[in-house]
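1. Structure for the following, please:
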Amino acid sequence: MPLLPGAEPYQHDGGEIGVLLCHGFTGSPQSLRPWGEYLAAAGLTVSLPRLPGHGTTWQEMSRTRWEDWYAELDKSFADLRGACAEVFVMGLSMGGCMALRLAEVHGEAVRGVVVVNPSVVNDVPLLRMAPVLKLFLRSVPGVAGDIKKEGAVEIGYGRTPVRAAATLPRFWKLVQADLDRITQPVLVYRSPQDHVVKPASVEFLRERMGNNLEIRELLDSYHVATLDNDASAIFAGSLDFISAHASVPLTKDS
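-> Just a heads-up that it's a prediction; the model follows:
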């Protein structure tokens, strides 16, 4: 299946610190590519995989589910662990939830987590009916492209495949149930003006997680903040986060 132009995965071999970046539901690596390139320029090893069914067509995505997306990230995480002394995981929206799941499953093998507008609770009432809707409704309007910055564009689907979306509630419940496993430092970036993920997700994290959680506001961005006006703050802040919590020094490429 041909990829949408710009939706290719990104990989950079750098120093001993690895970063796994996780893009969002119906999006593609393009939404995190500038973030990955920023971290690569700082000398980090970066992996930004394309999740199955993403970056092609929503019809192909309808044949995938959350287990397929997570399996791809888990494989990329294993590759980074084999190449680096330690690994941080970071993600946008559903990718943020996937990053949290990696921290739950792999424990101390994940050094720290950075998430941007994470989606961790079911804040879309229609999704409660998805198991039935998927039987007669193939897709609904898409959620890609919620960006405030003029001229910025996200590569994503104009339609959301209902069959794929119907798998998300089970995933959210799994992550919610195991949040107490996360003892690593977690940095959350939140856009108050987010037209895709409602405040309930970050509020849930605030209630359930302890002092290892830090929340920062993105006052000039919508949902896809990694392509928006506050992107530079996210990039610099994540690098500072790595510097503060890594046990090995950051090294620049020679």
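2. For the rest of this, base every contact and every neighbour count on C-alpha atoms.
-> Will do.
3. Please, where are all the strands along the protein?
-> Assigned by DSSP state E, the strands in the chain fall at 10-12, 17-22, 45-48, 86-92, 110-116, 139-141, 159-161, 186-190, 213-217.
4. any chance of the ones you listed in JSON lines, plus mean neighbour count and distance to G36?
-> Conversion of the strands of the chain to JSON lines gives the following (neighbours: other C-alpha atoms under 10 Å; distance: least, C-alpha to C-alpha, whole Å):
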{"stretch": "strand 10-12", "mean neighbour count": "17", "distance to G36": "8"}
{"stretch": "strand 17-22", "mean neighbour count": "28", "distance to G36": "7"}
{"stretch": "strand 45-48", "mean neighbour count": "25", "distance to G36": "6"}
{"stretch": "strand 86-92", "mean neighbour count": "26", "distance to G36": "10"}
{"stretch": "strand 110-116", "mean neighbour count": "26", "distance to G36": "13"}
{"stretch": "strand 139-141", "mean neighbour count": "14", "distance to G36": "29"}
{"stretch": "strand 159-161", "mean neighbour count": "22", "distance to G36": "26"}
{"stretch": "strand 186-190", "mean neighbour count": "23", "distance to G36": "16"}
{"stretch": "strand 213-217", "mean neighbour count": "15", "distance to G36": "20"}
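5. closest one to L126 among those strands?
-> Nearest to L126, of all those, is strand 139-141, at 10.4 Å by C-alpha to C-alpha.
6. Figure out how far the closest one is from the centre of its chain.
-> The gap between where strand 139-141 is centred and where its chain is centred comes out at 22 Å by C-alpha atoms, centre = their mean, to the nearest Å.
7. List the contacts of A103.
-> Residues in contact with A103 (C-alpha atoms under 8 Å, 6 or more residues apart in numbering) are 89, 109-110, 112-113, 181-182, 184.
8. I'd like to know how far it sits from L48.
-> Separation of A103 from L48 (C-alpha to C-alpha, to the nearest Å): 17 Å.
9. and if you look at P161?
-> 23 Å.
10. so who does H54 touch?
-> Counting by C-alpha under 8 Å, 6+ apart, H54 touches 25-28, 60-61.
11. Which members of these occur in helices, if any?
-> Counting by DSSP state H, the part of the contacts of H54 found in helices is 60-61.
12. Selection in ChimeraX covering whichever of the contacts of H54 are buried, please.
-> Buried residues among those (16 or more other C-alpha atoms under 10 Å), as a ChimeraX selection:
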select :25,26,27,28,61
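13. The contacts of H54 into CSV, with extra columns for distance to V143?
-> Output for the contacts of H54, formatted as CSV (distance: C-alpha to C-alpha, whole Å):
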residue, distance to V143
F25, 9
T26, 8
G27, 9
S28, 13
E60, 17
M61, 14
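14. For the top helix by length along the chain, name the packing helices and strands.
-> Taking DSSP H as the criterion, the chain has its longest helix at helix 66-83. Contacts defined by 3 or more C-alpha pairs under 8 Å, 6 or more residues apart in numbering; DSSP states H and E place helix 66-83 against strand 17-22, strand 86-92.
15. quick one more, to check against the first:
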Amino acid sequence: MHISYDVSDWTRKHYQDKGPVRMCARPWKMVHDEKAAKAVLCCHGYTGYPGELIRPGKDLYEAGFDVYAVRYPGHGTTGEDFLQSKAEDWIGVAYDAYAELKDQYEEVYLVGHSMGGAIATIISDAFDAKRLALLAPALVIPSVPVARIRFLRHFVTKTKKEWKRDPLYKFYYEGDPDDDAFLGSQYWSFNYPKSIWELERVRAQAVACLDHLKADTLSISGGLDVTIPEEASVLVVGKKLGKNKHLHIPTATHLMPYDKDLNAQDEAMKAVVDWLSK
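-> Predicted coordinates:
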């Protein structure tokens, strides 16, 4: 796999993390020796990290694209950093990355997973990107009680929730042996009302973009996704502009880029490559 972690510091204008970036969370690129004409920018999800998007990156690279993945401030470091970073930081890093790539390639497309799907939607609208592929895009999030979070974020730092590692999920990234356990202890074992509010701000901004989003857009939903409903993809492909397609994979979970059902994972990744290769 032709991967490099020598990428621009797209976080330099945004919140500066105090904790070290875990190996799995390093932003990365897969660039051909002879530079491709087209690039793809990959955007990870809420509490996620760039290593989760290695599989779509690898497949797109093999299809002839140069591929890049950003890391948002507050992600892949510590819970303390997470609490200090905001929606503007997360969106801003993706914006700066796309702006840089746009000057280097004939076309730059976007792939976004979960909250990364919302961020990719915002960036695509800002730059009039021609193609966009979304995996379980977080434009509808039933589990977020907006009114309650709006209130709690001022008084509650975090609340405990149950998390345990699922060994059936196989990752593709190069990282430290304890990455999953460490990130679980920092991110996935808690609810952070303040950060959930920032997620809601990202979601609302993405929805507001749909009326004028020109990109030809593929949105993929999973039948076993308990986080983002099929309704989110239906909302996206119902936009007025562009050629749009909804693919529903009954056996896919929310974590499509590394789904434990390999057939579902393969189907989703093939659909993304096919869509961006048209």
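16. Kindly provide the TM-score of these chains.
-> Once the chains are laid over each other, their TM-score by TM-score structural alignment, normalised by the length of structure 1 reads 0.85; 241 aligned residues with a C-alpha RMSD of 2.4 Å.
17. Next one: V40 of structure 2 from A204 of structure 2, what distance?
-> Remark: distance between V40 of structure 2 and A204 of structure 2 (C-alpha to C-alpha) = 24 Å.
18. ditto for A133 of structure 2
-> To A204 of structure 2, A133 of structure 2 is 19 Å away according to C-alpha to C-alpha.
19. can you pull out the helices in the stretch 101-250 of structure 1?
-> For the stretch 101-250 of structure 1, the helices defined by DSSP state H, counting those that start in this stretch occupy 130-133, 162-165, 168-177, 200-208, 231-245.
20. can you tell me which of those comes nearest to G14 of structure 1?
-> For the helices of the stretch 101-250 of structure 1, the distance to G14 of structure 1 is smallest for helix 231-245, at 14.2 Å, taking C-alpha to C-alpha.
21. buried ones in the closest one?
-> Buried residues in helix 231-245 of structure 1, counted by 16+ other C-alpha under 10 Å: 231-232, 234-235, 237-239, 241-242.
22. Show me which residues of stretch 32-39 of structure 1 are buried.
-> Using 16+ other C-alpha under 10 Å as the test for burial, stretch 32-39 of structure 1 gives 32-39.
23. tell me, that stretch lands on which residues of structure 2?
-> With TM-score structural alignment applied, stretch 32-39 of structure 1 matches the range 53-60 in structure 2.
24. circling back to that earlier point, dump the strands of structure 1 to JSON lines, plus distance to E207 of structure 1.
-> Below are those laid out as JSON lines (distance: least, C-alpha to C-alpha, whole Å):
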{"stretch": "strand 10-12", "distance to E207 of structure 1": "35"}
{"stretch": "strand 17-22", "distance to E207 of structure 1": "24"}
{"stretch": "strand 45-48", "distance to E207 of structure 1": "30"}
{"stretch": "strand 86-92", "distance to E207 of structure 1": "20"}
{"stretch": "strand 110-116", "distance to E207 of structure 1": "16"}
{"stretch": "strand 139-141", "distance to E207 of structure 1": "32"}
{"stretch": "strand 159-161", "distance to E207 of structure 1": "30"}
{"stretch": "strand 186-190", "distance to E207 of structure 1": "13"}
{"stretch": "strand 213-217", "distance to E207 of structure 1": "10"}
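25. between those strands, which gets nearest to F77 of structure 1?
-> By C-alpha to C-alpha (comparing all of the strands of structure 1), the closest turns out to be strand 17-22, at 6.6 Å.
26. Next, the mean deviation of the closest one compared to structure 2.
-> Overlaying structure 2 shows strand 17-22 of structure 1 at a mean distance of 0.3 Å from the equivalent residues (mean C-alpha distance after the TM-score superposition for structure 1).
27. could you say what helices and strands that strand packs with?
-> Applying 3+ C-alpha pairs under 8 Å, 6+ apart, one finds that strand 17-22 of structure 1 contacts strand 45-48, helix 66-83, strand 86-92, helix 94-106.
28. For A166 of structure 1, find the nearest of these.
-> That would be, of these and by C-alpha to C-alpha, helix 66-83, which comes in at 9.4 Å.
29. who's in contact with the closest one?
-> Contacts to helix 66-83 of structure 1, defined as C-alpha under 8 Å, 6+ apart, come from residues 16, 18-20, 22, 47, 49, 51-52, 87, 98, 102, 109, 164, 167-168, 171.
30. and if we set it to 6 Å?
-> By C-alpha atoms under 6 Å, 6 or more residues apart in numbering, the surrounding residues in contact with helix 66-83 of structure 1 are 51-52.
31. average gap between it and structure 2?
-> Helix 66-83 of structure 1 sits 0.8 Å off on average (mean C-alpha distance after the TM-score superposition for structure 1).
32. buried ones in that helix?
-> Buried positions in helix 66-83 of structure 1, judged by neighbour count with 16+ other C-alpha under 10 Å: 66, 69-70, 73-74, 76-77, 80-81, 83.
33. possible to save the residues you listed as CSV with distance to L3 of structure 1?
-> Formatted as CSV, the buried residues of helix 66-83 of structure 1 follow (distance: C-alpha to C-alpha, whole Å):
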residue, distance to L3 of structure 1
W66, 20
W69, 17
Y70, 20
L73, 19
D74, 22
S76, 19
F77, 23
L80, 24
R81, 28
A83, 28
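34. if we can go back for a sec, can you tell me which of the helices of the stretch 101-250 of structure 1 comes nearest to R216 of structure 1?
-> That would be helix 231-245 among the helices of the stretch 101-250 of structure 1, by C-alpha to C-alpha, at 9.4 Å.
35. tilt between the closest one and strand 186-190?
-> Here the directions of helix 231-245 of structure 1 and strand 186-190 differ by 170 degrees (axes from the mean of the first three to the mean of the last three C-alpha atoms, to 10 degrees).
36. quick check: angle from helix 231-245 of structure 1 to strand 110-116?
-> Relative orientation of helix 231-245 of structure 1 and strand 110-116, computed by the same axes, to 10 degrees: 160 degrees.
37. List the contacts of helix 231-245 of structure 1.
-> The contact list for helix 231-245 of structure 1 (C-alpha under 6 Å, 6+ apart) reads 35, 225.
38. now that helix against strand 213-217, angle please.
-> If you take the same axes, to 10 degrees, helix 231-245 of structure 1 sits at 160 degrees to strand 213-217.
39. re earlier: the helices and strands packed on helix 66-83 of structure 1 into TSV, with extra columns for distance to R216 of structure 1?
-> As requested, the helices and strands packed on helix 66-83 of structure 1 are exported to TSV (distance: least, C-alpha to C-alpha, whole Å):
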stretch	distance to R216 of structure 1
strand 17-22	19
strand 86-92	14
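40. do you know how far the equivalent of P169 of structure 1 over in structure 2 is from Y72 of structure 2?
-> Alignment note (TM-score structural alignment): P169 of structure 1 maps to E200 of structure 2. Counting by C-alpha to C-alpha, the gap from E200 of structure 2 to Y72 of structure 2 is 16 Å.
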